[in-house]
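Trainee: below is the sequence, then the predicted model.
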Amino acid sequence: MRRILVVGGGYAGFYAAWKLEKKLRRDEAEVVVVDPRPYMTYQPFLPEVLSGNVEARHAAISLRRNLRRTTLVAGAVTSIEHGRRVVTIHPVQGAEFELAYDIIVVTAGAVTRTLALPGVAERAIGMKHVEEAVAIRDQLLTAFDRASVLPPGPERERLLTVTFVGGGFAGVEGFAELLSLANGLRKSYPELGPDDLAFHLVEASHRILPEVTDKPAAWVRSTLERRGARVHLGTTLVSAADGHVVLSDGTTFESDLIVWTAGNAATRLIRGHTDLPVTARGLVQVRADLRVGTETEIVPDAWAAGDDAAVPDLASPVPGAFTVPNAQNAVRQGKLLAKNLLRSLRGRKPKNYVHHTLGAVATLGLGRGIFQYKRIVVKGFLAWLMHRGYHVLAVPTWDRKVRVLSVWLAAAFYGRDIVSLASVQRPRDAFVNEADTPELMSKSA
């Protein structure tokens, strides 16, 4: 049988493999997915993982449970040699090896775009994966515990100062949800006052949320500021060395929690370890039908979709525009890629990807949201309900829908869980510290 190799198990890769295994005949082809993580992250839920409104595991869709007819390889593709129809895989454990294929689907996604700024690599946390969202939440909860026993002063201020860099959807949603959690925590910490909290959102452009128009974006900014946040527009981060934040507008402060959400970048694989055609931006050159190539030249047996692909946006009025790298496009491209690949296998012509946006919706903390579709703008509680309704329908698999709804229902009656499990990141500490070592036993004797 022909082997279809899917590089990456994110949105586009998961949906492509999911649809392929449902539609492929038993003897038509085999599907192989290569990804170092055993799950697909439903990223729109990450802001609510930050605030405890969604359990971390409920934002992770198991590949092995849902791709039952697909071969899963736990590893990362480090090079693609399409001329030989071979990829090199660096497994989670063991030596690198080559894997041959007949058809390749490149859905490697994107990585967090970082800059060579002092302290960022050492101090900042990204927000693309479940483990990052959990770490951010636990760090804030731990900071409240530590600050509550400290007298007012620089050390307490540092613990309770949060900095987000990047004012796009991911940054604003995460910032707003964490701010909502922090304001809610104050009821459980009478030792701390409202002036002890400091939340800073840093954005290089002169507005936040480029996905909506100016007035809704300005309303979101004013909403955040009324809740105690400080939004720095037209400002960049200069340094975060040792938690000492320096901004380009001259502002300086100490911050114990720094979250970096300043955009995406192409993966190393696409930037320099493939013989597939790549654009100047480091994305795979893709036709509107999701085959790799140009309008005049097609690379045989190569397909791509998602954040790592330069897919022409046929719905845009701007000539030469590419689709926006977001969840809406990645999911729909993954589904169409599977259909088009099947059409190609069966001698039919693939269809072009054309998607008209369904609008933009964002959560801004418990009971607050923003939605815009063309000129229609919905704010506040109704927009928040629309956000939850849309995403509980969009998250794949019924078990995840039911689990998320059950957590939301429990929170409506009992509130959010405010327990920090930061210690799970160092699970052996308790065992090592409490173990009866020979030295301790000899002293006690």
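Mentor: Received it, and whenever you're ready, just let me know what you need. Numbering: from 1, shown residues only.
Trainee: from now on I want contacts and neighbour counts done on CA atoms only, so please keep to that.
Mentor: Will do.
Trainee: assign Leu178 to helix, strand or coil.
Mentor: In three-state terms, and counting by DSSP: H, G, I helix; E, B strand; the rest coil, Leu178 is helix.
Trainee: could you check how far the residue nearest to it when sequence neighbours are not counted is from His200?
Mentor: Leaving aside its sequence neighbours, Leu178 sits nearest to Ser51 (Cα to Cα, 6 or more residues apart in numbering; 5.5 Å). Here Ser51 is placed at a distance of 17 Å from His200 (Cα to Cα, to the nearest Å).
Trainee: between the two, point out the one with more neighbours.
Mentor: Legend: neighbour count by other Cα atoms under 10 Å for Ser51 and His200, higher for Ser51 (30 against 20).
Trainee: now for the helix or strand that contains Val404, which elements pack on it?
Mentor: Element membership for Val404 (DSSP states H and E) is helix 398-414. Contacts defined by 3 or more Cα pairs under 8 Å, 6 or more residues apart in numbering; DSSP states H and E place helix 398-414 against helix 381-394.
Trainee: next up, a structure to set beside the first:
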Amino acid sequence: MVKVLVVGGGYAGFYTAWGLERRLKPGEAEVTVIDPRPYMTYQPFLPEVAAGSVEARFAAVSLRSHLHRTTIIAGSVTSIDHAARTAYVRTPDDELTVTYDVIVVTAGAVTRTLPIAGVAGHGIGLKHVEEAVAVRDRLLVAFDRASGLPAGPERQRLLTVTVVGGGFTGVEGFGELLSLATSLLDRYPGLGFEDLRFHLVEASGRILPEVSQQPGEWVVRSLQRRGGRVHLNTFLLSAEDGHVVLSDGDEFDSGLIVWTAGNAANPVVATHTDLPVNARGQVVVRPDLRIGTAEEPVADAWAAGDNAAVPDLSVNRPGALTVPNAQHAVRQGRLLARNIVATLRGRDPKPYVHHNLGVVATLGLGRGIFQSGPVVVKGFPAWVMHRGYHALAVPTWERKIRVLLGWLPPLVFGRDIVSLQSVQHPRDAFVAAQAAQSER
């Protein structure tokens, strides 16, 4: 059988493998997916996971539960030697060499970081489920600690949240965390709205670049009316010991610093492969998602998603590439599966052409923004559209039903405000008990 290797189990990789399972005949090909995590993360849910509106596990789609005829390897590809049709893999217990006939590179991107003092020690991303859970737990613990302190610098630090990056993840995360914090005030009588300090820091002159100027300005005003402060044309200069220094002259201590300042090329794809990459570290891809150019195609190699420079045929602009987002990755993964099957059966693959369906973002419980061309919807209707779209977009009916049912209790009873931060150090209680007993 032809051996198909899928590097990465994110949107594009999951949908490619899922589509191959549905289309391949028994014995036609053997599919293997390699990813360090045993699940696909549905990233649009992460801001709501951080705010407690979506259960963390509902944002994770198990690979083994849905890819029944695919071999799953829990590991990280460290390099790809396509000339030898070989991928080198590191697992928690071993180093593997995996051979293949056809490779699909869907390794995605990584969080883009900058060498800013203090960020490595105090910042936390919002790209994985674990990070979203940690952000929520830290905010809840901060409220518990602040409620027992008198008004002063330490209480102010605990209730100060800084989000760096004004893209979709940053703005949605900021809006959801602000919504969570203001709702918590009812449970903490000693704390007031004036105790909250929420800062959104964006280096450019606007947030949400995917929407047009006026809707973006409306989002800024909406966040400001709710007590958030939006710093445009502003850089984070330092975050040492949690003390935030901004280029606009503002300085303050922040108990929670969330870093959402964009994506960077996956280092394995950018520097550890003999496949062609562009200056940004993305795999060079033809319109039909085969790796290479029209003049120099690479045999038996495909790519899609955030790690691929996919030509955008929907715009009349030479050199235009599709935006690296979930909407494109899902559709590219579906087409990739169809194109691989087509080539295995001697047919020609089809080019990727996708017209934007619009963008929708949550800004907190009951608040949102939607734009498709000149049509703009704001507030509660946009929030309903956001939930409706993502309930339909999350893969598998099992996950759709879980998400829909999971949304009901918070609407009726409010958010669950129990922090499980101690789960990050599960042995502490056991070790403390053992130490106390040994002292007797």
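Mentor: Thanks, I have it. This structure is a prediction, so every number in the text was calculated from the model and none was measured.
Trainee: and the helix holding Val404 of the first structure against the second structure, how far off on average?
Mentor: Once fitted to the second structure, helix 398-414 of the first structure is off its aligned match by 1.2 Å on average (mean Cα distance after the TM-score superposition for the first structure).
Trainee: centre of the chain to that helix, how far?
Mentor: 21 Å (Cα atoms, centre = their mean, to the nearest Å).
Trainee: how about residues contacting that helix?
Mentor: Here helix 398-414 of the first structure makes contact (Cα atoms under 8 Å, 6 or more residues apart in numbering) with Asn53, Val54, Glu55, His58, Ala59, Ile61, Val392, Leu393, Val395, Asp417.
Trainee: what is the nearest of those to Arg221 of the first structure?
Mentor: Asn53 (22.5 Å; Cα to Cα).
Trainee: gap between the closest one and Thr142 of the first structure?
Mentor: 18 Å.
Trainee: residue contacts, the aligned partner of Leu336 of the first structure in the second structure?
Mentor: With TM-score structural alignment as the criterion, the equivalent of Leu336 of the first structure in the second structure is Leu335. Residues in contact with Leu335 of the second structure, defined by Cα under 8 Å, 6+ apart, are Thr16, Lys350, Tyr352.
Trainee: same thing with Asp35 of the second structure?
Mentor: Applying Cα under 8 Å, 6+ apart to Asp35 of the second structure gives the contacts Val7, Gly8, Gly9, Ile72, Ile73, Ala74, Gly75, Ser76, Val77.
Trainee: contacting residues for the residue lying closest to Leu209 of the first structure once chain neighbours are set aside?
Mentor: Spatial nearest neighbour of Leu209 of the first structure, excluding adjacent residues (Cα to Cα, 6+ apart): Gly168 at 4.8 Å. Gly168 of the first structure makes contact with Ile208, Leu209, Pro210, Glu211, Thr261, Ala262, Gly263, according to Cα under 8 Å, 6+ apart.
Trainee: then Arg227 of the first structure?
Mentor: By Cα under 8 Å, 6+ apart, Arg227 of the first structure has no neighbours at all.
Trainee: buried members of the contacts of helix 398-414 of the first structure into PyMOL, please.
Mentor: Selection of buried members from the contacts of helix 398-414 of the first structure for PyMOL, criterion 16 or more other Cα atoms under 10 Å:
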select buried, resi 53+54+55+58+59+61+392+395
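Trainee: what's the farthest-apart pair in the contacts of helix 398-414 of the first structure?
Mentor: Longest span within the contacts of helix 398-414 of the first structure, Cα to Cα: Leu393 and Asp417, 23.9 Å.
Trainee: which one of the contacts of Leu335 of the second structure is nearest Arg157 of the second structure?
Mentor: For those, the nearest to Arg157 of the second structure is Thr16 (45.6 Å; Cα to Cα).
Trainee: secondary structure element holding that closest one?
Mentor: Counting by DSSP H and E, the element that carries Thr16 of the second structure is helix 11-23.
Trainee: equivalent analysis for Leu237 of the second structure, please.
Mentor: Going by DSSP H and E, Leu237 of the second structure is in strand 236-238.
Trainee: contacting residues for the most centrally placed residue in the first structure?
Mentor: Centroid-nearest residue in the first structure, with Cα atoms, centre = their mean: Lys128, separated by 2.8 Å. For Lys128 of the first structure, the contact set (Cα under 8 Å, 6+ apart) comprises Gln43, Leu46, Thr112.
Trainee: could those go into TSV alongside secondary structure?
Mentor: Shown next, in TSV, are the contacts of Lys128 of the first structure (three-state DSSP):
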residue	secondary structure
Gln43	helix
Leu46	helix
Thr112	strand
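Trainee: OK, contacts around the aligned partner of Pro44 of the second structure in the first structure?
Mentor: Structural alignment (TM-score structural alignment) places Pro44 of the second structure against Pro44 in the first structure. The contact partners of Pro44 of the first structure, taken as Cα under 8 Å, 6+ apart, are Ala327, His391.
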